[in-house]
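Student: Here you go, sequence then predicted model.
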Amino acid sequence: MAMSDADTKTSAEKPADSANRKPHLYLVDGSAYIFRAYHRLPPLTDPEGTPVGAVYGYTTMLWKLAQDLDDADGPTHLAVILDKASRSFRHDLFPEYKANRPPPPEDLVPQFPLIRDATRAFSLPCIEEEMLEADDLIASYARAATRKGWDVTIVSSDKDLMQLVGKCGDADDGVDGGCVDMLDTMKNARIDIPEVQEKFGVLPEQLGDVLALMGDSVDNIPGVRGIGPKTASKLINEYGTLEAVLTAAPDMKKSKMKENLIEHAEMARLSRELVQLKEDCDLPMELEDFALDGIPPDPLAAFLSKHGFTSLLKRLGNGAGSPARPTELDPAKAENAAADAVEGATRQPLPEWPKIDLDAYECVQSVERLDAWIERAFAAHAVAIDTETSSLDAMRAELAGVSLALGPNDACYIPLGHGSDDMFAEKPEQIALDVALEKLKPLLESDAVLKVGQNIKYDINVLARHGIAMGPVEDTMILSFDLDAGRGGGGIGQAHGMDSLAETHLGHTTLTFKDICGTGKKQIPFSAVPLDKATRYAAEDADVTWRLWKVLRQRVADEGATRIYERVDRPLIPVVAGMEREGIKVDREFLSGLSSEFGGQIDALEKQIHEMAGEPFTVGSPKQLGEILFDKMGYKGGKKGKSGQYSTDQSVLEGLASQGVDLAARVLDWRQLSKLRSTYTEALQEAINPRTGRVHTSYSLVGAQTGRLSSTDPNLQNIPIRTETGRRIREAFVAEEGNVLLAADYSQIELRLAAHMADVPPLKEAFANGEDIHARTALEMYGEVTRDTRAQAKTINFAILYGISRWGLAGRLGTDADEAQGMIDRYFERFPGIQRYIVATLEKVRECGYSETLFGRKTHFRNINSKNQAERQGAERAAINAPIQGTSADIIKRAMARMMPALRDAGLNDVRMLLQVHDELVFELPEGDVAAASPIIERVMAEAALPSVTLDVPLGIDIGTGKSWGEAH
């Protein structure tokens, strides 16, 4: 089953006795793959504009399966089984069968025939039959194969197919019969008799009776009302069969279950027929035709090329030949098939949603109702989710409940931790936390069901602490950010918060936490809120999230946000969540000592300042400081604001310090030390998590307009980089015993990107040759490289990219505005590409209102054409830098998303990615892994732009290690 020389073993490399192996048939439940693929990958289109996101996902999944099985020397025969249509013979038995299932998404329908083409492109049999479900064909082929003595593996996790697990009967010709097991590729786990027994409490051959009793709301199999999996299993274990249970029902003790068994006996028998797999179907192809002997590359190459799957096409090498099967890749035929599929589909336009009705939501307080919601969520393949907790800190929060939504006003709240801590107080009726989470876990971890949240990273981390690895996910907050960054008012994060988005897109004002829990001394924890009020608040969050997802998701492709959302930001959600959970160890004793040291220096500075001022005053008071500087000491440049007091902000003090005013310089030192002491040496001690002993920062993916991550609670991105004080604070961040910290930093990435994006040959040449870029700039501008000219060149290099004015540059260089303008003019003369880039960028932004990174991230600038000069110039400066800084952010995000898989593939399972600070990634790893991990980290970071963007300059990475973060620099 070899794929290529690069990816798998060829058939020539198989063991010499492979021809004599016992036949082993793999039957792939292709229908289960389709929805997984649809939700896992973006809504891509091929060169002809046909939706192919699910097709691409299905192709990669089939490719991986082929490779994994080939490496494991698994199948001798393989076929993919699909559902031919939505109707089967079971509808004749029960017309309402599967009536609850929603129609497939509109953009998935035209992909169904292409998925069949994908299967045939692999030269694999693609089996489907009218009026039969894939499960029936799988059952019939499994029966036929085991009767011939073959072993069978069903690639699926479908509970209905678990009825087939185990020995399927005696074989013909007196040989031992084959056995059937299952392979769950999502969990990479085999399912055999013990696994079925563990899950359902019965043997596989009894599972049909259990399924008949419990019913299935997804397939609308009625079952017996009130009987769930555990009760059904208990009854079958006690009585042996469904019929025995129904026969014994009249003699059971009086109970609601007895009444239901008697009343719904015929429905139970009908349900048994519906779940019974048909094992005697006519076989469309002979088993021998499923033989594997390599995959011919030509049909697969044609398919990949036609649909623009270039990355897969590059992986394809020359495979060994096997009997060619029809690929049905004729373009006209494929186009007609897709058109027919769309025409014949049940197409329902997006309904005009009803207004949000807070009284329509359900409070789920029983296991039976929870099961019903879970089954409906599986059927919908997408569910909005939100958690209610005791804290905004996901690493310390206690779970109060979970809300789900499947449509407008179709939402529920599942209380899990409500009630007073008073042991004598009566708690409201609710499902036990461990029971509910055990029920929810398969849904929240299922690849076939998309989980949608607002800032879902928080929910991921809360649930991860309860052993649930939620995915795949989408985030309405990030969708909004990738579509509308810079458009909204207020703070950046606030513009993409749920309250703001609900007002903007739904015209709805949401309940607030204050509405439910109160404020001040009267505020109560959410767990103490009565369930009726809690349900209205929590379920509304899920309902609003579901609606926002529908509104925002359909804009992504139309507005060109697919690439940035699907390839940069969405993949980063679980990565950043994982980093937050890892945290980083901080040396409390070192911080305490540093804090005391800073306190002494602050006191000494304050004493100097008072001596310079000639009197004591409150140094931290801007009013008192202004009066000392401008009234008493008479320094020039004092300006009063509307409040009537002098401004003493940093720029004012820096201006005075540059003029030789020592008091201003000392106040700047005092402010910095005071801020570092309160923000880091004191606050970091309080931030140490008592459970983990580590500090867990929170990263926002929407906190910076350019797309950079921002760090809060605590903020680890504002520690001074180039000062001795900043380095000493970094020494407090340490590795665990036996480990080291590794810091990998992009070297001058924004200058490298500017050289590429502005097309500056001298700078590109300097980077390609590994030169000192600031020295090269000094040489270009001044004709010589000295300490002074290099320092000036370094300042100018970075300042120009931020759209600095002549006055701003003059302030940084300590010169006058005319001389600074002369330097700017000389810079543009030597590097005209930079000036052309600035002009072109501003022209585009003025015309369309937004800038764009190399990866398509759009940042909008509302004030770019403002009549207010200060507003307009501020927008212009930001617009000049946004494409460069944003591209830098995109690149490091892509590196982060690829990093851990690359390290795991290399067997480096103990390397952990802890922090992202601007252009730097910080890892913790065993000291013995440094030599192996360093080149992988460097390669992933250096190649992060590829294949989407090919840069004209190399990305340089500096790597250092040490016992502390400071030592690693």
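Tutor: Perfect, I can see it now. On a predicted model such as this, the values are computed, not experimentally measured, just so you know.

Student: going forward, measure contacts between C-alpha atoms and count neighbours the same way
Tutor: OK.

Student: what's the neighbour count on residue 565?
Tutor: The criterion is other CA atoms under 10 Å. On that basis, residue 565 has 25 neighbouring residues.

Student: With residue 893 instead?
Tutor: The tally of other residues near residue 893 (other CA under 10 Å) stands at 27.

Student: Check which helix or strand it maps to.
Tutor: Residue 893 belongs to helix 869-905 when assigned by DSSP states H and E.

Student: What is the end-to-end distance of stretch 416-425?
Tutor: 16 Å (CA to CA, to the nearest Å).

Student: mind checking how far the helix or strand hosting residue 205 is from the chain centre?
Tutor: In this structure, residue 205 sits in helix 204-214 according to DSSP H and E. Put simply, helix 204-214 sits 37 Å off its chain's centre (CA atoms, centre = their mean, to the nearest Å).

Student: same thing with stretch 336-356?
Tutor: 28 Å.

Student: Quick check: buried residues in it?
Tutor: Going by neighbour count (16 or more other CA atoms under 10 Å), the buried part of stretch 336-356 is 337-338, 341-342, 356.

Student: ok, now stretch 515-528?
Tutor: Judged by neighbour count using 16+ other CA under 10 Å, the buried positions of stretch 515-528 are 516-517, 525-528.

Student: I'd like the residues you listed as TSV, with secondary structure appended.
Tutor: Formatted as TSV, the entries for those read as follows, by DSSP: H, G, I helix; E, B strand; the rest coil:
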residue	secondary structure
516	helix
517	helix
525	coil
526	helix
527	helix
528	helix
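
Student: let's bring in a second one:
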Amino acid sequence: MAPSKSDRPHLYLIDGSGYIFRAYHAMAYGGKGRAPMTRSDGTPIGAVFGFSNMLMKLLRDLEDGEQPTHLAVIFDAPGKTFRNKIYTEYKANRPPAPEDLRPQFPIIREAVEAFGLPSIEMDGYEADDLIATYTRHARENDWQVTIVSSDKDLMQLVDNHTDMFDTMKNVRNSADGVMAKFGVGPDKVIDVQSLAGDSVDNVPGVPGIGIKTAAQLINEYGDLDSLLARATEIKQPKRRESLIEYAEQARISRQLVTLDQHIDVAHTIDGFALTAPDPEPLLKFFDAQDFRSLQVKARQAWGGDLPADTLSETVESAEKNYECVTDIAALNKWINASYAAGVIAVDTETTGLDASAADLVGISIATAPGQACYIPVGHGGAGGDLLSEKPDQLEKAVVIEALQGLFTDPAVLKVGQNLKYDISILARAGIDLTPIDDTMLMSYTLEAGLHNHGMDELAGIHLDMTPIAFKEIAGTGKNQLTFDQIPLDKATEYAAEDADITLRLHMLLKPRLAAEKVATVYETLERPLSAVLSQMEREGIRVDVGTLTRLSNEFAEGISRLDKEIQDLVGRPFNVNSPKQLGEVLFDDMGLPGGKKSAKTGAWQTNVDVLEKLAAEGHTIPQKVMQYRQFSKLKSTYTDSLVAQVNPATKRVHTSYHMASTTTGRLSSNDPNLQNIPIRTEEGRKIRRAFVPEDGNILIAADYSQIELRILAHIADIGALKDAFANGTDIHAMTASEVFGVPVEGMDPMVRRQAKAINFGIIYGISAFGLARQLGISRKDAQGYIDAYFERFPGIRAYMDKTIAFGKEHGYVETLFGRKCHIRALVEKNPMQRGFGERAAINAPIQGTAADIIRRAMIRVPAALRQNGLDDLRMLLQVHDELVFECPIGCESDAIPVIQQVMADAASPALDLSVPLVVDCGTGANWDEAH
């Protein structure tokens, strides 16, 4: 770095401990719904990233500005300090560092070393004391000092040669800033703090005196000693009595807040000479932490060779150049640029989030980092004064015709973020989009379980960018505008930025797929599924509104009846929907055993676990409350909402599938969520009966039989289970026979049920407590069942132990297809959270492999149907291990063998499973009947 602009040396002292906590709260949870950042091995690194980013920004800003000559990063040492000897309660109220921050402390020290900066700490002293000592040394040598911190305790050090710099607010504090904060100059800060105390550090001060009053008193009496000596002169009785009674406490507080400027330090300020970071160790450190965006920044600032899979600095540094396209010449210019680029990002703007109903408002395209356009086609909605007249824009049909060739050209790769939505919107507008890449799915393939995969979060993690929030241009609440109501200048900035960021993310994420050996997962399981799911979502499924209405009335009658029965049993009126009132009834009025109060609210807990336990003990009211809640949920979540979600144009409901929301690769659905309809109750099955085919058609439900148990038998190499599946044996009866020593013939159904619970429970790492609650038996008996199971099938325990060990070492477990499922909880120190992580690790390879298999089946089935002349068959739904099709009546006998064959062979040729996959198919005039 260049020498200081001043003739005097200039020392920067960074409050490293303050930086850590600011970085943690800014980055680990982001304040924006951002999930905690973790390294690929599961180690939390949010604070490390934030700290490194803050430190890099400071160094780069200093190069362009003040250019200090010396710099050091100062940290608190762990453990107690000399202040605890003065006052044992010092900092006694401060909670310990968060669990996920503690392992980051040593990594942050490594970061400082990687930057080539001194990292200073000393046992028994806080960072503030070391900063005070080094500040004194600098003053004595006539150096200028800048303390990089927002800590008010350091303001006592400010003078003509020392200022403070709050980098987060970009504010420098000299004596005037201290006066504004404390009402006194820097030389009186200690006196004011001695009176006011500090609740955070548990500095007692004088009760009833805050900063403002303390400043008034010090300004009037000169200093703390004079004030305490003349306390009897103070007119206000309470203030006078407090100062007299707590005078010694004020003196102790002065000892606590006074920084020690005379520590016998091991390092001298001459050793803090600042030079530019050596890029090699810095890039190596960033690479080890997966900080690819920081690698790019470091390369920009200080040179060095980036790893082969890290892209050039243009990904992040490119200037934004966005254009609003409103004439055909400009559109053709961008089309030509797209052909020349070969890889472009595409994004759509619409009137809503429902792909089956939203209208296309505009299309954005990015051809290079920073180079993007927005093509409006549907602006001019009822936007009040914002859009007093329809803006200048091309006709939608003109744009569609112009883009059709580009969007289907195999030589141009179209990149999107959650591109399934855009495929659906463009398809409804008459445009196909192929070939494609999806940055959301790339991120999901690389880092499932580490964070969420929305564009805003990925931009923050990989590009250190904060995209424009929709609410910034559209507002919030009931007055929020739809995109067609947004003025074109704002719309262009927002939409073009989305495409620009997506292209930048693609440039960073795409090379990692091959480098991290997950390209096959992305290419064969993720990318091809987007178009398949888009087609399914557009198909939707018909629901019988009359059936739903009758069910809604039936559930309403049940709710009313149960409410009366519960009130009658209690003997007084109360609100059954109120958990607080219900808890009072169960545990205060009735005195039922086992009640627990919430630590947060103090109210009795009445969740489903509590009610199930009470119901299992034979208590009637909890049983009826559970039935009441079930009816209420079925009515509100399904029978009422499904009617409202019927698309008026198609007369069908169109669920939306989320491809990147689970750790294991399982799909989820919402609006409506069709995967959570209960099928073990008669009421839940009644809801499935409302899902029907169009006239002249029939529904086919194809369901994998016990697929997860089959995968477990293969992965854990359990001979008895594999033989049973190969021979078509009743697996649950066989398990009961093996574990409990009872013959299969004439077996008590209850015994088979217990074996079934163990079989499926083992997949999820069930505990004795969980099995006991599920079967209504003692925990001792449940543990005995589990022990007997592992004794009979020892390979399962070996699989579990091996999987947990692998997960703890690598931070993830893998499916048989190579999908990485990252599980952060495996390294948690909290035993309960770690136990959850271990159970998740046991289950993930099994559930994830099953999810991969059904994804492969969904990708293959449509082509197989077409090849067999079954073009009229439509795949409508995917629910866990089941696919639902709509088929013309009379074609089912031809369709079912094709469907079964494709699904049964879905693992091949990638896997050579040692157990057969069996697919059960049924048909019916409604979903329940087909299932």
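Tutor: Yep, that arrived. As the structure is a computational prediction, the values presented were derived from the model and not from experiment.

Student: TM-score them against each other, please.
Tutor: Overlay of the two chains. TM-score (TM-score structural alignment, normalised by the length of structure 2): 0.65; 617 aligned residues with a CA RMSD of 1.6 Å.

Student: about what we covered before: give the aligned range of the helix holding residue 893 of structure 1 in structure 2.
Tutor: Across structure 2, the stretch matching helix 869-905 of structure 1 (TM-score structural alignment) is residues 831-867.

Student: before we move on, what about stretch 126-142 of structure 1?
Tutor: On structure 2, no counterpart of stretch 126-142 of structure 1 exists by TM-score structural alignment.

Student: on that earlier part again, what's the closest of the buried residues of stretch 336-356 of structure 1 to residue 888 of structure 1?
Tutor: Residue 888 of structure 1 has its nearest neighbour among these in residue 338, at 40.2 Å by CA to CA.

Student: Tell me the spacing between the residue positioned nearest the centre of structure 1 and residue 478 of structure 1.
Tutor: Note on structure 1: the residue nearest the mean C-alpha position is residue 573, at 3.0 Å, using CA atoms, centre = their mean. Here the distance between residue 573 of structure 1 and residue 478 of structure 1 works out to 9 Å (CA to CA).

Student: re earlier: now compare the buried residues of stretch 336-356 of structure 1 and name the two farthest from each other.
Tutor: For the buried residues of stretch 336-356 of structure 1, the maximum inter-member distance is 40.0 Å, found between 337 and 356 (CA to CA).

Student: In structure 2, what sits opposite residue 464 of structure 1 in the alignment?
Tutor: Using TM-score structural alignment, the partner of residue 464 of structure 1 in structure 2 is residue 427.

Student: now residue 656 of structure 1
Tutor: By TM-score structural alignment, residue 656 of structure 1 lines up with residue 614 in structure 2.

Student: How about residue 847 of structure 1?
Tutor: If you follow residue 847 of structure 1 across to structure 2 using TM-score structural alignment, you land on residue 809.

Student: Would you mind giving the secondary structure of that match?
Tutor: Under three-state DSSP, residue 809 of structure 2 falls in the helix class.

Student: how about structure 1, which residue sits the furthest from its center?
Tutor: No residue in structure 1 has its C-alpha farther from the mean C-alpha position than residue 614, which lies at 58.6 Å (CA atoms, centre = their mean).

Student: Look up how far residue 606 of structure 2 lies from the counterpart of it in structure 2.
Tutor: Under the alignment defined by TM-score structural alignment, residue 614 of structure 1 is paired with residue 571 of structure 2. Relative to residue 606 of structure 2, residue 571 of structure 2 is positioned 19 Å away (criterion: CA to CA).

Student: what about the equivalent of residue 431 of structure 1 over in structure 2, distance to residue 791 of structure 2?
Tutor: By TM-score structural alignment, residue 431 of structure 1 lines up with residue 394 in structure 2. Summarising the geometry, the distance separating residue 394 of structure 2 from residue 791 of structure 2, computed by CA to CA, is 72 Å.
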